[in-house]
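**Q** Fold the following for me, if possible:
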Amino acid sequence: MEQSQLNSTSLDSQINDLRFLMITAGQQHGLSSPETLRYSEELDKLILEFQLQYR
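**A** The predicted structure is shown next:
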């Protein structure tokens, strides 16, 4: 497997993991809780990184 494919697979996995954590935190603590917002911000960064790889 190529390095770029490994990176995208890793990023994809990280994005899915963070998405799960964010949704779970939102359900447990509310959408505006610091924990939920922190996951959301981290998720935004990873999604941007993923998008920049495929420009």
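
**Q** Please make it C-alpha for all contacts and neighbour counts, starting now.
**A** OK.

**Q** quick one, helices of this protein?
**A** The residue ranges that make up the helices of the chain, judged by DSSP state H, are 3-29, 34-53.

**Q** how about those helices in TSV, adding mean neighbour count?
**A** TSV is the format used below for the helices of the chain (neighbours: other Cα atoms under 10 Å):
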stretch	mean neighbour count
helix 3-29	14
helix 34-53	15
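
**Q** Chain neighbours aside, what residue packs nearest to Ser33?
**A** Nearest non-adjacent residue to Ser33, counting by Cα to Cα, 6 or more residues apart in numbering: Gly26, 7.4 Å away.

**Q** Could you also give me the structure for this next sequence, so I can compare it with the first?
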Amino acid sequence: VAEKTEAATARSHDERELAHERGKAKVAAGQGDPPRGGHGAPPPQARAQARRRSLM
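**A** Here you go, the predicted structure:
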């Protein structure tokens, strides 16, 4: 059972990586969606840091 679970996990990880590579290729070709949080929005980490600073 553990072997099947491990194989399924590895397979899903590989599929995710492949989808990510395809997405990067589409964006590079100008066919994909823009990166999430576009429109000049700061990344989530920066927003969280700014919020922490404002609460101090």
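
**Q** What does the TM-score come to for these two?
**A** Laid over one another, the chains give 0.51 as their TM-score (TM-score structural alignment, normalised by the length of the first structure), with 33 aligned residues with a Cα RMSD of 2.1 Å.

**Q** Tell me the spacing between the residue nearest to Ser33 of the first structure and Thr36 of the first structure.
**A** With distances taken as Cα to Cα, to the nearest Å, Gly26 of the first structure is found 5 Å from Thr36 of the first structure.

**Q** can I assume the residue nearest to Ser33 of the first structure is in contact with Pro34?
**A** No - contact status for Gly26 of the first structure versus Pro34: not in contact, 9.8 Å apart, counting by Cα atoms under 8 Å.

**Q** shared neighbours of these two, anything?
**A** Both Gly26 of the first structure and Pro34 lack any common contacting residue under the criterion Cα atoms under 8 Å, 6 or more residues apart in numbering.

**Q** residues contacting the closest residue to Lys24 of the second structure other than its chain neighbours?
**A** Using Cα to Cα, 6+ apart and skipping the chain neighbours, the partner closest in space to Lys24 of the second structure is Gly32 (8.0 Å). Going by Cα under 8 Å, 6+ apart, Gly32 of the second structure touches Gly23, Lys24, Lys26.

**Q** middle-most residue in the second structure, spatially?
**A** Most central residue of the second structure, judged by C-alpha distance to the mean C-alpha position with Cα atoms, centre = their mean, is His20 at 7.9 Å.

**Q** Please report how far His29 of the first structure lies from Glu35 of the first structure.
**A** Shown here: His29 of the first structure relative to Glu35 of the first structure, a distance of 8 Å by Cα to Cα.
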